[in-house]
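# Make a model of this:
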Amino acid sequence: MRISLIFLLLLFIFFNCKKEDRKSDLYSTELVEVLGPKEKGLYDSLNVPANLRDEVKKISSFNYFDTGVLGHQNPNIEYATPFSEFEKLKKKATIKEIYQLTFNKNPVVTLYSYIEVADRIPKLTPLFYSRLLNLKKEIYSQNGCIIGDLPPSQIFYDEYLKNVNEDKQAKDLILRKLDSISIYGNNTTNYVLNQALRHRVYPEYFHNRLEELAFAKQNPYVLLYLTKHFREQYKDRLQKSIISYLEKTNDDSYEDFSKNTLILELMKFKNPDNKKLLEKLLENNFILKDDHEVNLLKKGNGITK
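Now for the predicted structure:
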C-alpha cells in the first residue's frame, strides 16, 4: 500500500513538472468563453492572398476585437487572439494587401486593417473614419478588462486618440478632422462626440450643427458644451432644452453623469421659474442632494429647503 502511494505521488509530481515545462507560447481560447460575440464570424476569403488566409480565417472565427491587453491572464503564456493573429499577418503582408483587407466582409478583419493602414499612412485616417461611421454593426471588443459591443468607428477613433498626447489634442490636424466628422456625422456615439467637444472651442460655422444637436436632438454633451462656452448667448434656449431633457430622462433607473451635471448647470442660471422641477430632481438624487455647490445655488433658484 505504501509503495502504491509513493508511486502515485511520483506520477503526480512528474506530470505537474511536464505541465510546467510546456512551451510558453501555448495557445488558449478561453478569453471569451462566458462573454463574447453574439454570432459566428463570417469568413470572407474573396481577394484574400493565399499567404494570409490562415490568419484571416482565425481572426474571422474569433469575431471580436482586442488590443493585445488581456485582463487577468498569465503573462508567460501567449494567448491566441485576433490581435496576435493580426500581428502575424502584418509581418508578412504588404501595405497593398492589408489595404485590400479593408474591403473584407468580416468587420473585425476590416477594422484591424483600417487601423494598420492608417498607422502607416496617417493622412488616410479621416477617410477611413468616415467609412467606418457608415458601418452600423457593432463589434465585440476587449481592452484588458473593459469589454462590450462597440461601433467600429468608436474603436478606430479611440485607437488614434490614445496615440496623441493630451496637451497636443487641440492642435492635432488629423484629430481636428476626426472631430469635425464626428460633429457632423449621424452615427457618432455620445462617447466620441463628448471627446470631440472636449478638445477645443469650435468656430461660428459649427454653430448651426451644434444648435441642431443641442436643441432639436437634445444631446446632453452638446448642451453641456454650450453651457460652458456660450451660456449667455443661448441662455433661454439652453434652459428650455435642459429642462426638456431632464424631464424626459427623470424616470431612468441608471445614474447618468451628464444628467447630474446638467442639473447643476441649470441651477447656475439662478432662475426661480425652475424651482419646482429642480426640487423634484433633487429630492431623490443622493449624489446632488447634499452637494455643497448645489446647496449654495438653491437660494438663487427660489429653493428654501
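
# For the rest of this, base every contact and every neighbour count on C-alpha atoms.
Will do.

# what ranges do the strands span in the stretch 51-200 of the chain?
65-70, 139-144, 146-150 (DSSP state E, counting those that start in this stretch).

# Could I get those strands in a markdown table, plus columns for distance to Leu10 and mean neighbour count?
Rendered in a markdown table, the data for these read as follows (distance: least, CA to CA, whole Å; neighbours: other CA atoms under 10 Å):
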| stretch | distance to Leu10 | mean neighbour count |
| --- | --- | --- |
| strand 65-70 | 35 | 18 |
| strand 139-144 | 39 | 19 |
| strand 146-150 | 43 | 15 |
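
# Would you do the same for the sequence below? I want to compare the two.
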Amino acid sequence: MKICRFGFLILSANFLFNCQKEKKVDYTDVIEVFDNTKDAVFDTVAVPQHLRSVVKQISGINTYETGVLGKGQEKSENFENFKKLTESASDDELVSLLNNKNKTVAVYASVGLLNRKPELLGEIFQKFLNLTTTIHTQNGCIIGDQNPAEPLYSAYYRSLDLKNVRTDSKLRKLDSLIIFNQNSPGSLLQEAFRYRIYPKNYRKRIEELAFNNHSMDAIRYLTHWHKGDYADDIQKELIAMIKNDSLSYNKKIFLSELLSFRNSENKEFILAYLKKDTLFSDDHEILKELESNGILPGEYPTK
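Next up is the predicted model:
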C-alpha cells in the first residue's frame, strides 16, 4: 500500500503523529492495537538450534518492522529480533530461512542477505513477487499488509545513495521484474515507473498495463514519455478512470493529465464532470488549464 515513498519507502517525520491503518487504498486512523499474532505460523523444523529462539520471537510478533518507531513505541521489537538474527546466523543459514513458512522470517532473512549475498537479490525478489500471500508490516505509524517483495524492495532502495538510484543495475533489474510480472502490486509499479525510461521492447507490456490492467502509473508513464503515440487511447482511459475511481486525490491526477492534452473535444465531458463534482471548481491548477481545452470563463462552476 507504495508503494506504498511503495507507500513504503522513506517516511516523513509527520507520520509519527498521525497513525494510520493501510489496506490497499483505504486509510483510517488507528484507534486500536491490531493483533497480528492470530495468523502466526511457527516453522522451526529446519532451523538450527541456536536460531530457534529468535525465529520463534519473530514469528510470534508476525510483523515486519522497519525499526522506525510508531506513536507511543519505545522500541521496535521485531527489528531488534532481526538484528539478533543477522548477528547469529551465517550466510547459509539466512539462505535456508528464505524458505521458512513464516514469510516475515523469510523477508528478514532476505534483508539480512542484501549486503552479504547481493548476487541473490534478483532471484529472491522474483520468488517473493510470485507469492500470493502477504505479510503484516509496520513502518512507524503506517501499518498494512504487503507482498513480501515490497519490504525487500524498500530495504534495498533505502540502502542506495540517492544519486545512484537511476543507474543502479540491481534496482533496474528489480524494476524490470516488476514490469513483466503479472501480479505486481500497485506500489511496486509506481516505483518501477518513477525513474525509468524503458526501451522499445518494453512498450507492448506497458501498453497492456495501461489499457488492459488500467494501471494509473503506466498511463502516466505513457503520457509523460510517449504522449503523441497514444494520445487517443490515453484520453479514453483517463476519462474512464475519472468516471470509475472513488478517490478525489486520484481524480485530480486523472483530470490534470486529461487537461494536459489541451483538446477541445474533451470540453463536454470536463464541463459535465466539473458541474457534477465541484471539489475542483476553485483549484488553481485545474482552472488555469480550462481555456486551453476550449472552456471559457463563465462556462464552468465556481464556488
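
# returning to that earlier point: and of the strands of the stretch 51-200 of the first structure, who's closest to Asn186 of the first structure?
Closest approach to Asn186 of the first structure among these (CA to CA): strand 146-150, 15.9 Å.

# Could you tell me where stretch 163-180 of the second structure falls in the first structure?
Alignment note (TM-score structural alignment): stretch 163-180 of the second structure is matched to residues 167-184 of the first structure.

# what comes up buried for the matching stretch?
Buried residues in stretch 167-184 of the first structure, counted by 16 or more other CA atoms under 10 Å: 169-170, 174-176, 178-183.

# still on that earlier bit, with distance to Pro126 of the first structure as extra columns, can I get the strands of the stretch 51-200 of the first structure in TSV?
Formatted as TSV, the entries for the strands of the stretch 51-200 of the first structure read as follows, by distance: least, CA to CA, whole Å:
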stretch	distance to Pro126 of the first structure
strand 65-70	21
strand 139-144	20
strand 146-150	19
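
# what residue of the second structure matches up with Thr102 of the first structure?
Superposed on the second structure with TM-score structural alignment, Thr102 of the first structure falls opposite Leu98.

# Please disregard the earlier target; I meant Thr227 of the first structure.
In the second structure, Thr227 of the first structure lines up with Thr223, judged by TM-score structural alignment.

# once aligned to the first structure, how far is the helix or strand containing that match on average?
Using DSSP states H and E, Thr223 of the second structure maps to helix 216-225. Compared with the first structure after the fit, helix 216-225 of the second structure shows a mean deviation of 0.8 Å (mean CA distance after the TM-score superposition for the first structure).

# what's that helix in contact with?
189-190, 193, 197, 206-207, 209-211, 230-231, 234, 257 (CA atoms under 8 Å, 6 or more residues apart in numbering).

# Is it possible to mark the buried ones in those?
Among the contacts of helix 216-225 of the second structure, those buried by neighbour count (16+ other CA under 10 Å) are 189-190, 193, 206-207, 209-211, 234, 257.

# ranges for the helices of the stretch 51-200 of the first structure?
Defined through DSSP state H, counting those that start in this stretch, the helices belonging to the stretch 51-200 of the first structure, from first to last, are 53-62, 82-92, 95-100, 107-120, 125-133, 152-161, 173-184, 190-199.

# Quick check: closest non-adjacent residue to Val48 of the first structure.
Of all residues not flanking Val48 of the first structure in the chain, Leu101 sits nearest, at 7.1 Å (CA to CA, 6 or more residues apart in numbering).

# got it, and Asp179 of the first structure?
Here the residue nearest Asp179 of the first structure, using CA to CA, 6+ apart, is Ala196, at 4.9 Å.

# Test my guess that the one you found contacts Tyr184.
No - using CA atoms under 8 Å, Ala196 of the first structure and Tyr184 do not qualify as a contacting pair, with a distance of 11.1 Å.

# okay, and the common contacts of these two?
Common neighbours of Ala196 of the first structure and Tyr184 (CA under 8 Å, 6+ apart) do not exist.

# if I look at Ser256 of the second structure, how far off is Glu299 of the second structure?
18 Å (CA to CA, to the nearest Å).

# Tell me the buried residues in stretch 34-45 of the second structure?
Of the residues in stretch 34-45 of the second structure, those buried by neighbour count under the rule 16+ other CA under 10 Å are 40-44.

# Restricted to helices, list the contacts of helix 216-225 of the second structure.
With helices identified by DSSP state H, the entries of the contacts of helix 216-225 of the second structure that belong to them are 189-190, 193, 206-207, 231, 234, 257.

# Tabulate those in TSV, adding columns for distance to Thr134 of the second structure.
Formatted as TSV, the entries for those read as follows, by distance: CA to CA, whole Å:
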residue	distance to Thr134 of the second structure
Leu189	17
Gln190	18
Phe193	23
Ile206	25
Glu207	27
Ala231	37
Ile234	32
Glu257	32
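
# Just give the nearest non-adjacent residue to Gln142 of the first structure, would you?
Ranked by CA to CA, 6+ apart and with sequence neighbours excluded, the top spatial neighbour of Gln142 of the first structure is Asp66, at 4.7 Å.

# Next up, the contacts around the one you found.
With CA under 8 Å, 6+ apart as the criterion, the residues that contact Asp66 of the first structure are 81-83, 141-143.

# burial count for Lys204 of the second structure?
Burial of Lys204 of the second structure, expressed as a neighbour count using other CA atoms under 10 Å, amounts to 10.

# Map it across to the first structure for me.
With TM-score structural alignment as the criterion, Lys204 of the second structure matches Asn208.

# And its match, how close does it get to Ala214 of the first structure?
Computed with CA to CA, the distance linking Asn208 of the first structure and Ala214 of the first structure is 10 Å.
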